[in-house]
Structures are given as structure tokens and as C-alpha cells.
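1. Predicted structure and sequence below. I'll ask about it afterward.
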Amino acid sequence: MLEVVVYMKRTCPYSRQAIALLNEKGCEFQKVDVAADEVRHEEMMRRCGSQTVPQIFIGGRHIGGCDDLYDLEARGQLDALLGRETRDSAAP
């Protein structure tokens, strides 16, 4: 399975929404709380050029934030990106 990393802050509602969707998908992921960790916050900014959270990476690829993650889900692309078989592709 691909590595999924979510740079987040516990107090951020968008971080919580993104984490909820990944949990709903049964996805294992690493949460990196950047609220009190300046080193990890700088790491996030180097990786994606943004200082807002959440910032989501799947298989090393920057996906974007919460809205981007939900947009992938709405377009039916998130399961494939996570390396999961979708219901449609499982049908004979």
C-alpha cells in the first residue's frame, strides 16, 4: 500500500475532515501535527510550498488540501490513487 502522509493541526476542522475521509476509506496514514513542531512545519512547506493545513501526500505525490482530497473522491479517483480497487472495477 502507498504511504499516505497528512500534515495537520488537531484544532483545524479541515484537517479533521480530511482525516475522517481517509479513515472512512480504511486507509492507513501518518498524521504529522505541525502545530507545535516548527521543524515538521518547515518540512511541509519545503515539500509543497504551502503553509496551510492539511497538506496531503499519497505515494509521495502532493494531493493538496482537504477540498482537493474530497474532489478526488467526488470524481471517483481517490480509491485508485490509494491503490484500492473500486466497486466498479471489481464488477465482472
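-> Here it is on my side, so go on.
2. CA atoms for contacts and neighbours, from now on please.
-> Fine.
3. middle-most residue in the protein, spatially?
-> In the chain, the centroid-proximal residue (CA atoms, centre = their mean) is residue 56; its distance is 3.4 Å.
4. quick one, helices of this protein?
-> For the chain, the helices defined by DSSP state H cover 13-24, 38-48, 66-74, 78-81, 87-90.
5. how about those helices, which one is nearest residue 3?
-> Closest approach to residue 3 among these (CA to CA): helix 78-81, 11.0 Å.
6. what helices or strands is that closest one leaning on?
-> helix 66-74 (3 or more CA pairs under 8 Å, 6 or more residues apart in numbering; DSSP states H and E).
7. this is the other structure I want to compare:
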Amino acid sequence: MANVEMYLKTTCPYCVRAEALLRAKGIEAETYNLDAGGPKRDEMIERSGRMTVPQIFIDGQHVGGCDDLFALEREGRLDTMLAA
């Protein structure tokens, strides 16, 4: 199984959707809560170049946000990435 990391905020509906998709695939992502900002937010921006949540990484590779994750699913590429 791949190592999945996700930067999120608890009130973000896109974060909830992304996390639900991963859980449906049997993946429990390591999550970093950015509700209070702080150094993890700075880390997310440095790693992804983006300021919005969620930001998702699979085995250290930035795959983007919720829409990007669902695009990988539609293209049939997400399962392959998660199985690595």
C-alpha cells in the first residue's frame, strides 16, 4: 500500500470528499489539520506550491487537491498509484 498524506481543514467539504474516496479504497491517509494554520500550512505550501486544501501526496508525489484525486479515479490511475 502506498503512503498517503493529506493536508486538510475540518470544515472543508472538498477535504471530506477526498478523505471519503480514499477510505472507500481502504486507505487511511496520514492527515495534517490546518485549522489553526501554523508550520504545517507553510510546509504544505512549500511542498505543493498551492495555498488551498486539500493537498494530497501519494508516496511523496504531489497529486493535487480533491478534483485532481477524483480525476485520477475517473482515468483509472488512482488504484495503480495506491497499490504501489
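-> Great, that's in hand. Model, not experiment: these values are computed from the prediction.
8. And the TM-score between these chains?
-> Here the TM-score for the pair of chains, by TM-score structural alignment, normalised by the length of the second structure, is 0.95; 84 aligned residues with a CA RMSD of 1.0 Å.
9. so who does the residue nearest to the centre of the first structure touch?
-> 4-7, 62-66, 69 (CA atoms under 8 Å, 6 or more residues apart in numbering).
10. make it 6 Å
-> By CA atoms under 6 Å, 6 or more residues apart in numbering, the contact set of residue 56 of the first structure is 5-6, 63-65.
11. can I get the helices of the first structure in a markdown table with mean neighbour count?
-> Shown next, in a markdown table, are the helices of the first structure (neighbours: other CA atoms under 10 Å):
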| stretch | mean neighbour count |
| --- | --- |
| helix 13-24 | 16 |
| helix 38-48 | 15 |
| helix 66-74 | 16 |
| helix 78-81 | 16 |
| helix 87-90 | 8 |
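12. closest one to residue 30 of the first structure among those?
-> Short answer: helix 13-24, nearest of the helices of the first structure by CA to CA, at 10.0 Å.
13. mean shift of that closest one relative to the second structure?
-> Comparison of helix 13-24 of the first structure with the second structure after fitting gives an average deviation of 0.4 Å (mean CA distance after the TM-score superposition for the first structure).
14. still on that earlier bit, the helices of the first structure into CSV, with extra columns for distance to residue 30 of the first structure?
-> Putting the helices of the first structure into CSV (distance: least, CA to CA, whole Å) gives the following:
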stretch, distance to residue 30 of the first structure
helix 13-24, 10
helix 38-48, 13
helix 66-74, 15
helix 78-81, 16
helix 87-90, 26
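15. Would you tell me which of these gets closest to residue 31 of the first structure?
-> helix 13-24 (8.5 Å).
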